[in-house]
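Participant: here are the coordinates; sequence isn't available:
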């Protein structure tokens, strides 16, 4: 069981499912997409109270959440030592004694996410673990460097060993309704990723409306995205439940029409175990069990892991420990 858990934590979508090849841009489909903001917000507001898991079931869901984390460091003061410590935490995300008590030996995070400069460091630190390295790219976080430079960044990170590339879209294309430009850029970036799978960051807090979020999600999937991701984590508003509901339903519509499954990654602002449980229940309700695996769902987070570890210790001992007993890097 534990070997299978570790194996699934490293699966890429194109290995577990037929990879999304994209499709021709369908502007009629894009134009037909609407978003009833008030209804979406009501549904999102109801989520935290609709699903509640306790005791052993909560511990199991929290272990599942750990396996879905892209453990992330994206700071200007990142050093090789910091990245190596983060990778050690990805290999052993929860204290060994807690995992042994839970019967979850072998649990790892889903991936480690770093800037390009730290890709080689992370790849070496994770050697032999089957945990993939994800690199943020294409002028992250603003996406405003030259187009040639953004494409070159992708190639450089893939060459350095990144198995996943988190690209950022040009927000201006969404805000001006230039869907052809968004499609063309995203398709070229997908081609530049080659065998590495591509997570497309929409920066939803800067897109202006939920309708824009829905349309941008659809266009990126048409262009071949393997995942759609909410945020860079650097915007003033990052992952939210209303945005997640819109993006998840776009995934459902795309799958219904094309039969291809696209992954989802909420990122930024998810720092508490209870928040992770809400997102997991949302995925379960809207998309079902296939989207509760690392090949189709990830959390972009760092501090989330620390809180989950504290909650697991509380489950086992009945007492909360100090946060410094659960370092994450």
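Facilitator: Nice, I can see it. These numbers come from a predicted model, not from an experiment. Numbers count the residues shown, from 1 in each chain.
Participant: C-alpha only now, for contacts and for neighbours.
Facilitator: OK.
Participant: please report the number of neighbouring residues for residue 196.
Facilitator: Neighbours of residue 196 under the rule other C-alpha atoms under 10 Å: 23.
Participant: measure it to residue 29 for me?
Facilitator: 28 Å (C-alpha to C-alpha, to the nearest Å).
Participant: same thing with residue 310?
Facilitator: From residue 310 over to residue 29 (counting by C-alpha to C-alpha), the distance is 46 Å.
Participant: these two: which is more packed in?
Facilitator: Using other C-alpha under 10 Å, the more surrounded residue of residue 310 and residue 29 is residue 310, with 19 against 11.
Participant: who does the helix or strand harbouring that one touch, helix- and strand-wise?
Facilitator: Taking DSSP states H and E as the criterion, residue 310 maps to helix 303-317. Counting contacts by 3 or more C-alpha pairs under 8 Å, 6 or more residues apart in numbering; DSSP states H and E, helix 303-317 is packed against helix 55-67, helix 96-102, helix 273-287.
Participant: against that first model, consider the following:
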């Protein structure tokens, strides 16, 4: 089972920590590009990092036609993400994904399908993906998902608060959501593709952490632009700064737009270079992607057999 980090107690809203921040976008993009270009991974090292990506993956289905049967198939994949021959050849006794993420109405089905596995169920909530619902309804949706058995809640913020620079409104909203989560860990989705500037991304990240978010997450996966390395670099710099001020470690979850094994390596390299090895564990790092699992499976089967498998051999559900 994924061992959770201690909850983030949050702080009072502290504007001097972030309100004068200005991000140099070209420098950020150049740094992100250098990270990946200068850290090639080959052979057994590459295989080990891909296995770790599976350990840190939130296997997700967020489709309008989700059914209990589809969720059950996804949960079976979470329990057994690699075929037995490939897993055995890699010397792995047991391997699961970090969590399964579903809509609130599918939480009970996922909890039932994962019974005894130790894999937690995460649920999106708060009017996902837009968040454009009255706050009272968004809080009730959180409480419903937790009552159904969700151990983690992925909330979405009101983007307009960020675009207007209304940090008090954003803080109060996220703090209320954090309270509604109860014992469940909360991941704050910033929908960075809607926030217009990297400076806004940094500020929203800092407010979310001050309000008690246990993870900050890039995207819903439904925006026109989802997780990118430059955005992710700014977010991990924000959580590094927050940790330096408070001593509290906050997790990070990129989501959306990541489809390949190389993507899985790139984001892990970012975490290792910016934050260190501790952030390569599922208690502090998640990959919000399901489609990349098939490509990772193909890559690991190629490593084991010397032959690259067809993608249809590794269908998700």
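Facilitator: Received the coordinates, thanks. All of these numbers come straight from a predicted model, not from anything done at the bench.
Participant: before we move on, back to that, roughly how far is the helix holding residue 310 of structure 1 from the heart of the chain?
Facilitator: The gap between where helix 303-317 of structure 1 is centred and where its chain is centred comes out at 21 Å by C-alpha atoms, centre = their mean, to the nearest Å.
Participant: please list all residues in contact with the counterpart of residue 311 of structure 1 in structure 2.
Facilitator: In structure 2, the position corresponding to residue 311 of structure 1 is occupied by residue 299, as judged by TM-score structural alignment. For residue 299 of structure 2, the contacting residues are 47, 261, 308, 309, by C-alpha atoms under 8 Å, 6 or more residues apart in numbering.
Participant: output the residues you listed as JSON lines; include the columns neighbour count and distance to residue 132 of structure 2.
Facilitator: Output for the contacts of residue 299 of structure 2, formatted as JSON lines (neighbours: other C-alpha atoms under 10 Å; distance: C-alpha to C-alpha, whole Å):
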{"residue": "47", "neighbour count": "21", "distance to residue 132 of structure 2": "42"}
{"residue": "261", "neighbour count": "22", "distance to residue 132 of structure 2": "34"}
{"residue": "308", "neighbour count": "14", "distance to residue 132 of structure 2": "44"}
{"residue": "309", "neighbour count": "16", "distance to residue 132 of structure 2": "43"}
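Participant: just these now: which is nearest residue 133 of structure 2?
Facilitator: residue 261 (36.1 Å; C-alpha to C-alpha).
Participant: what's the distance between the closest one and residue 51 of structure 2?
Facilitator: Using C-alpha to C-alpha, one obtains 10 Å as the distance from residue 261 of structure 2 to residue 51 of structure 2.
Participant: dump the residue contacts of residue 270 of structure 2.
Facilitator: Residue 270 of structure 2 touches 32, 35, 36, 229, 233, counting by C-alpha under 8 Å, 6+ apart.
Participant: biggest separation within those, which pair?
Facilitator: Maximum pairwise distance among the contacts of residue 270 of structure 2 (C-alpha to C-alpha): 12.0 Å, between 36 and 233.
Participant: returning to that earlier point: and the helices and strands packed on helix 303-317 of structure 1: which comes nearest residue 316 of structure 1?
Facilitator: Shortest distance between residue 316 of structure 1 and these, using C-alpha to C-alpha, is found for helix 96-102: 7.7 Å.
Participant: where does that closest one end up in structure 2?
Facilitator: Alignment of helix 96-102 of structure 1 against structure 2: residues 84-90, by TM-score structural alignment.
Participant: what does the matching stretch rub up against?
Facilitator: Surrounding stretch 84-90 of structure 2, the residues in contact under the criterion C-alpha under 8 Å, 6+ apart are 93, 95, 300, 301, 304.
Participant: count of neighbours near the alignment partner in structure 1 of residue 180 of structure 2?
Facilitator: In structure 1, the position corresponding to residue 180 of structure 2 is occupied by residue 192, as judged by TM-score structural alignment. Residue crowding around residue 192 of structure 1 was assessed by other C-alpha under 10 Å; the count is 19.
Participant: quick one: residue 248 of structure 2 and residue 5 touch, right?
Facilitator: No - here residue 248 of structure 2 does not reach residue 5: they are 9.7 Å apart, not a contact under C-alpha atoms under 8 Å.
Participant: what about the strands in structure 2?
Facilitator: For structure 2, the strands defined by DSSP state E occupy 58-60, 99-102, 121-124, 152-156, 185-189, 215-217, 251-253.
Participant: in TSV: these, plus distance to residue 87 of structure 2 and mean neighbour count.
Facilitator: Formatted as TSV, those follow (distance: least, C-alpha to C-alpha, whole Å; neighbours: other C-alpha atoms under 10 Å):
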stretch	distance to residue 87 of structure 2	mean neighbour count
strand 58-60	18	26
strand 99-102	19	29
strand 121-124	24	30
strand 152-156	28	26
strand 185-189	30	28
strand 215-217	30	28
strand 251-253	25	25
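Participant: mind putting the ones you listed into a markdown table with distance to residue 24 of structure 2?
Facilitator: What follows is the strands of structure 2, written out as a markdown table (distance: least, C-alpha to C-alpha, whole Å):
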| stretch | distance to residue 24 of structure 2 |
| --- | --- |
| strand 58-60 | 31 |
| strand 99-102 | 34 |
| strand 121-124 | 32 |
| strand 152-156 | 26 |
| strand 185-189 | 23 |
| strand 215-217 | 21 |
| strand 251-253 | 21 |
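Participant: of the ones you listed, which is nearest residue 294 of structure 2?
Facilitator: Closest to residue 294 of structure 2 of the strands of structure 2, according to C-alpha to C-alpha: strand 58-60, at 11.4 Å.
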